[in-house]
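Trainee: structure for this input, please:
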Amino acid sequence: MTVTTTESVADQFWTRCRSCSSLLYRKRLRRNLDVCPECGDHQRLAAPERIRQLVDPGSFAELPAEVVPVDPIEFADSVPYPQRLAAARADTGLAEAVLCGEARIDGHPLVVAVMDFRFLGGSLGTVVGELITRAAERALDRGLPLLLVTASGGARMQEGVLSLMQMATVSQAIAALGEAGLLTISLVTDPTFGGVAASFATNTDLVVVESGARMGFAGPRVIHQTIRKPLPDGFQTAEFLLRHGQADMVVERWGLRARLRSLLAAAHAAHTARAAHPAPSARAAHPAPTAHAAHAHAGAAGGGETTTAAAGAVPSVLIRDPGRLAEPDGWQAVQAARHLDRPTTLDYLATAFDGFTELHGDRLGADCPAIVAGLARLGDQHLVVVGHQKGHHTKDLLARNFGMPAPAGYRKAQRVMRLAVRLGLPIVTLIDTPGAYPGIEAEEQGQAAAIADSILAMTGLPVPVVAVVTGEGGSGGALALGVADRVLMLQNAVYSVISPEGCAAILWNDPTATPRAARALRVTAPDLLRLGVVDGVVPEPPQGAHTDPLAAADLLRRAVVETLTPLLRVPADALVRQRRLRFRRFGAGGRPVLPPVGPR
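Mentor: Predicted structure coming up:
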């Protein structure tokens, strides 16, 4: 008869938190998803438990493993490598350091590959690489998203350079998914280092980091031994990764399933839309009619209101005839556009759009807070939204750099737009900036090139793009988000080649000439409608958007839906061609005649 000791019984029911050393009741810890209720430390999860927490009950079907033990270089340290493999299999009950299969999250099908740190530190060996590659290939064959849950110390040293090659093998499988327009998500858990961090943990479409996770190429001990300097507090933590542009979001364990559900819903909607309209070339011969079909200077011609709704059933919310607009004083318009209570991009995302999921980082080292980007919905239509973000109060304005993006902001915008293209999602940009940030650091980081790259990239986006100037449209910093199929502006917004202050300083050498410069620059909605720079004006509540933000949000939503809907039926090649023609027309010929400017 086996005698159970008091100590072993206690061990069955109690455990200590690795972080705060609190004594925890195991059942309570499990109910809390293995997150310490005292300090919030996220305990490491075995792959089967991670799958249980993330996917729909009973939906996981493991892919055939057919694991053949390998020892390619006959490695041995204190014990031969085959013995280490055998011990790991016995301890974990797994064949290898990853568990792959098909599953569902809230009904959305996907392929998952979940690494298990218990198995030789989750190291990436040839079998692990093969299994993850097969999972990616299954996702490609089935047209499904791929979720990779990483937990690894890096490449498996016992398999030598063949382990290193797995970084490339898995990466090219992920690249094939991207080329097919299938979403790939990396869920980074603690710890993720070395060759896994430097390949499939970070080269997916989206990088979601679990709270408490750490990730880096070299581990802290290796870095310290190399540079012989103390490391900063919080180094390589989830918050560090978010701050330095390496992650799209940091999510507590309890929120992971819901966040993944929203991301997969967007991917599923895009996939369904592509299935309904499989090949642009098949539709190119008979493109659907679009608003402003030929872009023949509709504003300059003073055309009347035309609805894009079927048979005129829904009146157009947009104003396309400048004669219907009051003629505001240029300087007063600038002041109205700069009003601190005017709704910001985040305000509109919370009111005019549905279900916004923000994505962070340029993947090169920074996350510019002056640009907000992510996935959202307008009813059933999933889309990507990118916009400038200012703020309402001094603290917000300082934190967002007054809506003036650094190069990292435009690179983040481009990254998220590329994701929109891969998923086949339309893009809406919300423009509200005095201009790109003109600081020393911005110049050192290539501000001009970042703006140029954004403009160039937008000219060729094969998805519908609608831009809306919601406040200040300042110079190239605004145009970097403004190369669109349709450009709208709110009634009290402004759009200008330079700020009135800058114009007054350069041309008049007199700051008191700022109001005069604002009038001369023709920055108001009626002027820009006549010039054909904007295709329509979104009306505002009588006293301005800041007096009734909810009404302003409703008008913006209706305008975007009205403008975007016909564009969804236009083939990709026609979109690009028409967009380029739209901007080609701004040459020297055929310029509209503007009425005299107001008092000088």
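Trainee: CA only for contacts and neighbour counts going forward, please
Mentor: OK.
Trainee: how many other residues sit next to Gln225?
Mentor: Residues lying near Gln225 (other C-alpha atoms under 10 Å) number 10.
Trainee: next secondary structure element downstream of the helix or strand harbouring it?
Mentor: Under the criterion of DSSP states H and E, Gln225 resides in helix 220-227. Along the chain past helix 220-227, the next helix or strand (assigned with DSSP H and E) turns out to be helix 238-243.
Trainee: mind giving me the packing neighbours of whichever helix or strand comes after that next one?
Mentor: Using DSSP H and E, the helix or strand that directly follows helix 238-243 along the chain is strand 249-251. If contacts are counted by 3 or more C-alpha pairs under 8 Å, 6 or more residues apart in numbering; DSSP states H and E, strand 249-251 sits against strand 206-210, helix 238-243.
Trainee: select, out of the ones you listed, the one closest to Thr357.
Mentor: The closest of those to Thr357 is strand 206-210. By C-alpha to C-alpha, the value is 11.6 Å.
Trainee: contacting residues around the closest one?
Mentor: 184-190, 201, 238, 246-253, 256 (C-alpha atoms under 8 Å, 6 or more residues apart in numbering).
Trainee: where's that strand relative to the chain centroid, distance-wise?
Mentor: In terms of C-alpha atoms, centre = their mean, to the nearest Å, the centre of strand 206-210 is found 11 Å from the chain centre.
Trainee: how far out from the middle of the chain is the helix or strand just after that strand?
Mentor: Counting by DSSP H and E, the next helix or strand C-terminal to strand 206-210 is strand 215-216. Strand 215-216 has its C-alpha centroid displaced from the chain centroid by 20 Å (C-alpha atoms, centre = their mean).
Trainee: again, but for stretch 266-284
Mentor: So, by C-alpha atoms, centre = their mean, the centroid of stretch 266-284 is 21 Å from its chain's centroid.
Trainee: next: stretch 486-493.
Mentor: Chain-centre distance of stretch 486-493: 24 Å, with C-alpha atoms, centre = their mean.
Trainee: please give me the structure for this one as well, since I'd like to look at both together:
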Amino acid sequence: MTLVTDPGSFSELPSPPRPSKPDGPLGWRGYDASRARAAERTGEEESVVCGTASVTGTPAVLIAFEFGFLGGSLGERTGDRLEAAYTHARAHRLPVVPLIATGGSRMQEGMLALSQLQRVARQSALTREAGLPQIAVLRDPTTGGGWATLGAGADVVLALPGAQVGFAGSRVRPPGADPAAYTAEGQVAFGSADALVRPEELRETLGQWLRLLTTPAQAAPAPPALGAPGLPATGWAAVRRARSPERPRAQAYLDACFTHRRDIGGDRCGGADTGGMLCGFGERDGRTVAYAAQTGAATRPAGYRTAARLIRLADRLDIPVLTLVDTPGAANDAEAERQGAGAAIAEVFGAVAAARVPITTLVIGEGGSGGALALSAPGNTWATPDSYFSVIAPELAAAILKRPPEEVEATAEQLRLRPQDLVELGVIRGIVNHPQP
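Mentor: Below is the predicted model:
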């Protein structure tokens, strides 16, 4: 607990009373003695300690697991404490931070222990509906139901390097299983956790996340353009400028836009597209803005699912969204199809369409087909002078129309894909850094 809390700020919540039965609800011989030894060894009465504290100045409800108490396992009394902690968080409008270190459900309480996962899931869902963020910290080990509810079910998942993280603990997984799959590093690579955080950086990182997800927000204006200001003379000139390696990319725009920011990583479905999509939350003029930014590469299905996850989370927390469009199009290789490219793009279209918070879009480079349009806010999309937006890339349009390669430039002109064309057509609101008509 002291690893993340401000000195002297922690106040433990009272533990709900529960009638005691000899050796627990199943009458498991020796269970009382095991709990007594665990209490003597750890100084705690249960496997979780719940309370309120501030983390670099931001108040939160913290749930800290004590692995030394019966392996941090969940039993009925654990469930009582967790339920009380979540209820207190909702009553006082506080974010919830589980610091997890657990081996799973408590064997000595059988199915009554396992059923606590349903209680935890219910409390997490109610807290989510209340618009309060949940940020999990995965310690060593995080396995079983604790990972599958408190951990993987959180909005943001941070993990300590080297921690064992997985649904199956070391004593129950298949003998030939790849051990790398059950690590914090593996879960980040698979998109099931957002970031690795070293212990000495945990307080500051967690504090930044809490500030970002609890700071009052307002609509995000379109950022200024960072590239050349002049408008392209022809359609093909617009395409060439957007494809130029010297043109500023998403990283430059995010660095210029935010004083500090934190990325989320992964689609929670086994994939991450850090090379094609950057998603997270940043501070701009003292306010929090969520961002989903394409990096100029073809966007993978995991990238679209991560963007959809971000937009839904921002909408639930009442945080405005900025999207940066820059892609030649969605990845269309066979592996992308197997990964559900169409369904992933549909998720983003749906998330944008359903969002109640304001979404602002800036096209900063290539706007290639539906893979770009999915991230675009209807009625609030802007463009930079060195960008274009098209129903499809000119080369592909020419191929579809059975035109020879020498007609690609003429096809680009016919597509009317220049920023000024898009304003005239009513596709975008305007061109940043350029006088509006």
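Trainee: which residues touch the residue most central in space within the second structure?
Mentor: Nearest to the geometric centre of the second structure sits Ile264, at 4.0 Å (C-alpha atoms, centre = their mean). Contact analysis of Ile264 of the second structure by C-alpha under 8 Å, 6+ apart lists Val156, Asp194, Ala195, Leu278, Cys279, Gly280.
Trainee: can you check Gly151 of the second structure too?
Mentor: So Gly151 of the second structure contacts Pro98, Ile100, Ala136, Val137, Leu138, Thr142, Val157 (C-alpha under 8 Å, 6+ apart).
Trainee: out of the contacts of Ile264 of the second structure, which is most surrounded?
Mentor: That'd be Cys279 among these, by other C-alpha under 10 Å, with 27 neighbours.
Trainee: give the contact list for that one.
Mentor: Cys279 of the second structure touches Asp263, Ile264, Gly265, Ala290, Tyr291, Ala292, Ala293, Thr306, Ala307, Leu310, counting by C-alpha under 8 Å, 6+ apart.
Trainee: do Asp326 of the second structure as well
Mentor: 249-250, 293-297, 363-368, 372.
Trainee: helices - which of these land there?
Mentor: Judged by DSSP state H, the subset of the contacts of Asp326 of the second structure located in helices is Ala250, Ala372.
Trainee: ok, the contacts of Asp326 of the second structure vs Asp315 of the second structure, which is closest?
Mentor: Nearest to Asp315 of the second structure among those, with distances taken as C-alpha to C-alpha, is Ala293, at 16.9 Å.
Trainee: what does Val170 of the first structure correspond to in the second structure?
Mentor: In the second structure, Val170 of the first structure lines up with Val120, judged by TM-score structural alignment.
Trainee: tell me which two in the contacts of Cys279 of the second structure are the farthest apart.
Mentor: Going by C-alpha to C-alpha, the pair spanning the contacts of Cys279 of the second structure furthest: Gly265 and Ala290, at 13.4 Å.
Trainee: Leu231 of the first structure matches what in the second structure?
Mentor: Using TM-score structural alignment, Leu231 of the first structure pairs with Ala177 in the second structure.
Trainee: can you map out the helices along the stretch 1-150 of the first structure?
Mentor: 6-13, 26-31, 47-54, 81-92, 126-142 (DSSP state H, counting those that start in this stretch).
Trainee: pick the most buried one from these.
Mentor: helix 126-142 (a mean of 22; mean count of other C-alpha atoms under 10 Å).
Trainee: what range does it cover in the second structure?
Mentor: By TM-score structural alignment, helix 126-142 of the first structure lines up with residues 76-92 in the second structure.
Trainee: which residues sit against that stretch?
Mentor: Counting by C-alpha under 8 Å, 6+ apart, 13, 15-16, 18, 46-51, 60-61, 63, 95-96, 109, 112-113, 116-117, 119-120, 123-124, 127, 130, 132 sit against stretch 76-92 of the second structure.
Trainee: again, only this time at 6 Å
Mentor: For stretch 76-92 of the second structure, the external contacting residues (C-alpha atoms under 6 Å, 6 or more residues apart in numbering) are Ser15, Ala113, Gln116.
Trainee: pretty sure the second one is touching Ser73, no?
Mentor: If I follow you right, that is Ala113 of the second structure. No - judged on C-alpha atoms under 6 Å, Ala113 of the second structure makes no contact with Ser73 at a distance of 8.8 Å.
Trainee: which residues do these two both contact?
Mentor: Ser105, Arg106.
Trainee: which one's more surrounded, these two?
Mentor: The residue with more neighbours, out of Ala113 of the second structure and Ser73, is Ser73; 26 against 21, by other C-alpha under 10 Å.
Trainee: any figure for the gap between that one and Pro179 of the second structure?
Mentor: Going from Ser73 of the second structure to Pro179 of the second structure by C-alpha to C-alpha, to the nearest Å gives 22 Å.
Trainee: likewise Ala237 of the second structure?
Mentor: Counting by C-alpha to C-alpha, the gap from Ala237 of the second structure to Pro179 of the second structure is 52 Å.
Trainee: so those two - more neighbours on which side?
Mentor: Ala237 (19 against 12).
Trainee: helix or strand: which one has the more buried one?
Mentor: Counting by DSSP H and E, Ala237 of the second structure is part of helix 235-243.
Trainee: could you tell me where that helix falls in the first structure?
Mentor: The aligned range for helix 235-243 of the second structure is 330-338, by TM-score structural alignment.
Trainee: what sits up against the matching stretch?
Mentor: Against stretch 330-338 of the first structure from outside (C-alpha under 6 Å, 6+ apart): Gly471, Glu472, Asn492, Ala493, Pro515, Ala518, Arg519.
Trainee: ok, and for that stretch, which residues are buried?
Mentor: Gly330, Trp331, Ala333, Val334, Ala336, Ala337, Arg338 (16 or more other C-alpha atoms under 10 Å).
Trainee: likewise for stretch 334-341 of the second structure?
Mentor: Ala336, Ala341.
Trainee: residues in the first structure aligned with that stretch?
Mentor: Going by TM-score structural alignment, stretch 334-341 of the second structure sits over residues 440-447 in the first structure.
Trainee: now stretch 191-205 of the second structure
Mentor: The aligned range for stretch 191-205 of the second structure is 245-259, by TM-score structural alignment.
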